[in-house]
Structures are given as structure tokens and as C-alpha cells.
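Participant: Predicted model and sequence follow; I will ask about them next.
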Amino acid sequence: MAAAERAGTLPPLGWPTRFAFMACAMPELIKSFAWDAFVLFFYAQVVGLDGMLLGAALAIILVFDAVADPYIGALSDRMDRAPLGRRHTLMAAAVVPFAVGIAMVFRVPAGMEQWQIFAWLLGFGLLARVGISFWTVPAYAMGGELTRETGERNIVAVMRNMGNQLAILTVPYVAFAWFFVPGGGYSKPQLNPAPYPDFGLFIAICGAGLMVIGLLGTRARMRAVEQLDQSVASEAPETLPQLFRRLIAAIRTTPNVGLLLLVALLVLFTNSVVNQLTLHLATYFWQLDGSWTPRLLIAGVIGSLVAMFLAPAWMKLVGTRTAMISGLAVFFVLQAGA
């Protein structure tokens, strides 16, 4: 590696580093499954938090998370002189807050009043969500820096997607095979409060373990990358108003940026609503048992995998623009019909 670095280039990306980056992509999806599938259901149906307080807590957490993400990205870009580099410094700082936050979200003490439960969810929910943002934002940015070869970047993107799909496919089965199992006098295992603390601890340990693997596995590569970029001067992080002014300027200059952001917002909003209501529907509307509930939770993933293979042929047949419009139309119709 030293000879390649002196020449100003990077050596080929090894498979251990590729698998380590795949591990970097998985904590976000593990958190997303646990949060989207269970937090709303747990606090509404198991803990019994008032709907207004629950909605307020979740709204505050989501807004704060959305505002923090761009600032985390701008901060990471300018941390070249940080102890572990511009990416790994924030990623390492995220491990403990995320693990503590997500574990405690599912470990609500008995006998708490409504406002105490609200404060518990808000405090530890913010810790978990912002903690995972400190991991995910620089980790995904790191994916574009691990290599400068187009072919290798495609492999890195594939590894990230493989990590995402592996997390979404396996965690639901683990949840309903190990934790939410029939028994305890409850008609549906997800209504039993007993498994939730252990489930939260499992998510915390699994996510933190993957973070450590990702950090250790990509450290040498990122050290080499940052040594090649030492000539780039670090700048002070932008403030949030500066970031939003740049975003507005980009939308005015290129209207398509605003349209893409709007479409992304609609898709993510729809997905979030469907994911958070799926367990309610499985429990009370469809009355599914423990074997069918995890299948419902991963049905969308199976559909996405099938679409990945069908999309190139459809795009070739009708063109990129028509394929995107038709895909979005079918997506919203199916989600509304569900």
C-alpha cells in the first residue's frame, strides 16, 4: 500500500474492506426496522402513552433529526484534522449514544406517569435517532471515498445494498422467532410487554457490534485516503442558516433539484407511514399470527428485490423518464390500496 500511496493512487479495494463497509450500512436499517415497526405500536398499544403526547414526541424527534442530518454532513466534510479523520471521528462518537438510546427506548420503567413516559421517549428517542445519524451520514459519504475507480465504486454500492437487504430480511424473522413468540397469556406476542426490553438490547448490541466491525475494517483504508487528501484545507463548519441558504440557491438555479427533493420526501413519508402502521394492521385488521407477521414486514423488501431485476428491462422498453413516472404511480397506488 505504501508504494501506491507515494504515487498518489490507492491500491485495489480488498474484500475485507468491502465487507466492512457492508457492515457500516447495516446499523441504519436495523434501527429503521426496530423504530418503524415497533416504537409507535409499543408506546400506543403496550405502554399506553396518550396519542397526542406520542405524536408530539415522534414529531419532535423526526424534525430534529431532519435538521441535524445536513449539519452532520457539513461538519464531517470539514473534520480532516480530527483524531480519527473526517468520517471515523463522528462514526466512533455515535456507537455508545445510539446503543444506549435504542435500548432504553424499549425499556420503559413501570409506574411512570404520562408526561414521564413522554419525556422518556423524547430523550432516549433523540439520543438513538441523532446517534445513528452521526453514524450513517459520514458512513455513506465514506462509501464514495473508499475508491476512485468507477468499477470498484459500483461494487461498494452493491455491498451497501446487500447489507441493507440482509438487515431488513433477517431482523423481522429474528424478532418473531426469538422475542415475540406465543405465550404469556397474550393473543398476539407483540402485545406482551415482557420481550421488548430484551429486543431493544438485542438491537443495540447488534447495531453497535456492526459499527465496531465497520470502523475497524475500514480504518486503514480511510487513513490512506485522508493522507492523499492532506493538501485540501479544512474549513469551519457552516451554520444551519448557511446550509439552508445554499439549498434554496441550488433549487432556484436547478429546479429539478427541488422536484427530486419533493419526490423523495413523498416516497419517504409514504414508506414511513406504511411501515409504522403495518404492525397495527397485522394485529387488529388482518389478525395475523406470529408466523405471518414477519412475512408481512419484509414483503416490501421482496418486492424491491424483484423490481431491481425487472427495472433495467422496463427502462430499456419505455425509457428512463416514463419508467420513473410509471414506477412512482404504481408505488403510490399500491401503498394507498394497502
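Facilitator: The structure has been received and is ready for your questions. Residues are numbered from 1 along each chain as shown.
Participant: contacts and neighbour counts: CA atoms only from here.
Facilitator: Fine.
Participant: from what I can see F19 touches M159, true?
Facilitator: Yes: the pair F19 / M159 is scored as a contact, 7.0 Å apart, by CA atoms under 8 Å.
Participant: Which residue ranges of this protein form helices?
Facilitator: Here the chain has its helices, by DSSP state H, at 2-6, 15-34, 40-41, 51-77, 85-105, 114-143, 150-174, 195-228, 240-253, 255-280, 293-297, 299-318, 320-337.
Participant: who wins for proximity to F180 among those?
Facilitator: helix 195-228 (6.4 Å; CA to CA).
Participant: Look up how far Y196 lies from Q230.
Facilitator: 47 Å (CA to CA, to the nearest Å).
Participant: put this beside the first:
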Amino acid sequence: MTEAVAGIQGATRSETAPPPTIWTKLAYGFGSVAYGVKDNGFGYFLLIFYTQVIGLDARLVGLAITTALVFDAISDPVVGYWSDNLRSRWGRRHPFMYASAVPVAASYFLLWNPPEGWSQIALFWYVLVLAVLIRTFITFYETPSSALAPELSADYDQRSSLLSFRYFFAWTGGNAMSVGMFLILFPAFATAAIPNGQFNRDAYSVYGIVASVLIFLAIVVSAAGTHARIIHLKPPPPKRTLTLGKIFKEILETLANRSFIALFLAAMFGAIAAGLSAALSFYFLTYFWGFSPQQNGLITMGVFVSAIIGSTLAPIVTRSLGKKRGAMIIGITAFLGSPMPIVLRLLGVLPENGTPFLFYFVLFTTMFDVGLIICFQILSASMMADLVEQAELKTGRRSEGIFFSASTFIRKMVGGLGVMTATFVLTMAQFPSGAAPGQVPAEALWRLGAFYVPTILTLWMVMMAIISTYKLNRADHEENLRRLAEGQAG
């Protein structure tokens, strides 16, 4: 009997476990608030906080984040493989989820409360160490938690529905913190000395408290809310003697899949583009478009609508077009449309800053485009989930953790390159450090847009070209489930 067949027949839980209830989906989805809040803070506020508020050189911030990501990325495959093989009375995933709650929340709080009076080098090491700790601790939650998706449902359409909840809460949770910053904290911390509260460090200190509490609650609620499903989750592979060489062999055997390689490489370029877009988002809102903190808050609030659009659209696209075809159509539309307002400004088509039309134009185009991007992300994640059964047929092992750790690995490994790319764009644009809104030369603002647009379009179009080589469709997935069921029946 081959190892693959032995592994399939060794499974003790049926592929026909009861479908997840709405409450299970809500609990599973709500857990992504933790990663959404962390990702939102790192992507949108960390660079501007440490450069414009604390005064740390932008190149040092970018170097700290990128260096931390390189070290931290090692934890992803380790945790993924570990959670695939863990044996405990709480299953393979939940022990990691419960254990991560306090460390993630505590380290995230410290990041937004740096010591005062430290030198540039001391602050660099402070950001670097905390970035490593936060991202490592969040891995112990996010990777096992994400890996639950293929276990909670094997159905082709149901997985897109399940992941829609996860992405809805990830975007909504992170976005709620941004809205709170712009509409509540920044106005509350505006003073005579600092008229724009966006540049008051006390606002970020309060943010650190609120965000840390929310991260803790999201992790605990999700772990407890999916605890009852442990009995229906997949068991670990049969016991075997593991050596370092065998572990690497099993990981490579699992990931040696053409469709996985397509998603992995596409995610690499997508993560760089996302990091670049997030890092410069508020530079464009505050400096390029000249919006007030209140207007920025309203635009950020539009993402709530975007999350509804994306999470509602993804299951519909899955049923009507299939995941790959739908992802291609939605993705190309979204990524070509995203920088269009900036292009129109560079061409002199849009009116001057301060006009009502400009604000509403940016508001509604951003709202719709982000909705399409969220839909694309859900479809891509669902495509990754469908590779689990294909790999199980080949190896006899359930390897959800390895597949989803690959996704977090690539986001961490190259996401910092997006921030680094943003610092290069700022440098090429000769963007002044520490400048208040209205004090940046028009030439620098024009260069900011002119360097940003071709850079991000190139990254996104390369990503779409790679993802077009993904091969698994609905019929293939259902055939994989049928063969697994036959093997399990013996």
C-alpha cells in the first residue's frame, strides 16, 4: 500500500461533515479582524507615524520593516507544517490560536508607544525588534486560523462563501480603526501647536490601546466560536519518524504543484503592489489630493461599502464564472482602474484641489475599485483552498497549514518591499520629510504621481499574467473529492 493511500485511508473524519452554520462563519470571519487591524496599522500608519511624527528617517523605517519581514517569514512554513501535524485534544489548529492572543496584543501596543528622546539608531532597533515579534506572534494565529477554511467545508462554492466572511471582517476591522483615527482620534488630538491631529503622537498612543484590545478579542472570539467544529476537522497524518530532511521533503512534495506555483508567484508581485499602495495611500489623500482628515475619514468609511461589494460579489462570481475566470476579469478591471484618478490629475483633466466634485469623484471610484480588489482576493484565496485535496491525493496528507503559510510567507517576505518601494518613490519625487499639508511643492506632487502609476501598474499586470497559468477548475475539484471519498471508503 502506498503512503498516499495509507494516509487517505487513515483519515477518521468524513468529507461529508455538516456544512458550517452562519454562526461558525461569523466566528471564523471575525477572527480576521486581528490580522486586518495589524495589517492596516503596518500598511497605512506605521511609515507616516515614524517618519512624520516621530522623525525617524524614512529609509530606516523601510529598512527595519523589510529586515523584520525577512527574519519573520521563516516562521510561516514552520508554523504551517507544525499545525498540520500537531496532535492534541483540541485538534491541530486551536492550541496555536489560543496561545497567540496575549503576545500579539501586547507587542502591538508597544509599537505605537515608542520611548521619547531616543536616537535614530535606537529607534530603528526598536521598530525592527517589535516588527519581528508582532509578525511572528500573529503567524501563530493567522496561519492555523486561515488553514481552517478548507477543513470547515470541502464544497467548491461554500469555500468562497466562507472566505467572503473572512475577508469582509479583515477589511472592515482594519478599516474601522482608520475611520476612528480620522473622524475621532485625529480631531480630538488637534491642538494649537499641532492643528492636524494626524501629526500628534498622543493620537497614536490611544490607537495602540484600542487596536491591541480589538486584536485580543478577535482572536479569542474566533478560536472559541469555532471550537465546537474541532470534532469535524481533519486529523493529523499517521505517526511517522520525522527528520529535518523528511520534513523538507514533505513540504516540497506538497508544494510541487503548477497551480500553486502560479498563485505563489502572483501573490509575490501582488504583495509588493499592495504594500506600495498602502504605504502611499495617505500621502495621496493628504498631500496629493489635499483632503482634510475628515474627508480622509469619509473616504476610508467607503471601504465598509467596498467590503460588502467584494464579499457579496465573490460567491456570485464563483457560481457563474468559476474562480479563475472570475478572478481574471475582476482583477484586470480593478487594477487598471485603481490609478485612473491619479492619471487624470496628471493629465490636467480633474479640477483643482478643494472642489466638491474632486472629493466625490475620488470617493466613489475608490469605493467601487476596492470592492473589486476584495472580490479578487477572496477568489484567489478560494483557489488556494482547492489545492488541498489535489495535494492530498498525491501525498496522503492534509497540508492546509503549508498552503496557507505559503500565502502569509510571501506577504511577509515581499510586502516590506512594497514599503521600501514607496520610500524610493518618495525619494525620486523629492518629497520633503516632515512637511505639513500645503507646504509640498507642486512639482514634487506631480512627480509622486508620475513615478507611482507606472510602478504599480507593472506589478499588477505581471501578477495577472502569472495567475492566468492556474489550472484547477470546478470539475477537477469535484473529481478530487470523489477520488478521496473512494480511498477513504477503502
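Facilitator: Yep, that arrived. Since we're looking at a predicted model, the values are computed, not measured.
Participant: Do you know the score for how well these two fit?
Facilitator: Overlay of the two chains. TM-score (TM-score structural alignment, normalised by the length of structure 1): 0.81; 327 aligned residues with a CA RMSD of 3.6 Å.
Participant: what span of structure 2 lines up against stretch 170-180 of structure 1?
Facilitator: On structure 2, the counterpart of stretch 170-180 of structure 1 by TM-score structural alignment is residues 176-186.
Participant: I meant stretch 32-42 of structure 1, not that one.
Facilitator: So stretch 32-42 of structure 1 sits over residues 39-49 in structure 2, by TM-score structural alignment.
Participant: which residues are in contact with that stretch?
Facilitator: 58, 61-62, 174-175, 178, 199, 201, 204, 275, 278-282, 419 (CA atoms under 8 Å, 6 or more residues apart in numbering).
Participant: do that again at 7 Å, thanks
Facilitator: Applying CA atoms under 7 Å, 6 or more residues apart in numbering, the contact partners of stretch 39-49 of structure 2 are V61, G174, G275, A278, A279, S281, F282.
Participant: repeat for stretch 274-282 of structure 1
Facilitator: D36, A37, L40, F41, L288, T293.
Participant: Rebuild the residues you listed as a markdown table, extending it with distance to V63 of structure 1 and neighbour count.
Facilitator: Output for the contacts of stretch 274-282 of structure 1, formatted as a markdown table (distance: CA to CA, whole Å; neighbours: other CA atoms under 10 Å):
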| residue | distance to V63 of structure 1 | neighbour count |
| --- | --- | --- |
| D36 | 16 | 19 |
| A37 | 19 | 21 |
| L40 | 16 | 20 |
| F41 | 20 | 21 |
| L288 | 33 | 16 |
| T293 | 30 | 22 |
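Participant: Show me which of those residues is closest to I60 of structure 1.
Facilitator: The nearest member of those to I60 of structure 1, counting by CA to CA, is L40 at 14.0 Å.
Participant: ok, now which ones touch R166 of structure 2?
Facilitator: Here R166 of structure 2 is in contact with Y28, G29, F30, S32 (CA under 7 Å, 6+ apart).
Participant: Tabulate those (JSON lines), appending neighbour count and distance to M367 of structure 2.
Facilitator: Shown next, in JSON lines, are the contacts of R166 of structure 2 (neighbours: other CA atoms under 10 Å; distance: CA to CA, whole Å):
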{"residue": "Y28", "neighbour count": "29", "distance to M367 of structure 2": "25"}
{"residue": "G29", "neighbour count": "24", "distance to M367 of structure 2": "21"}
{"residue": "F30", "neighbour count": "27", "distance to M367 of structure 2": "22"}
{"residue": "S32", "neighbour count": "29", "distance to M367 of structure 2": "21"}
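Participant: Thank you kindly, that will do.
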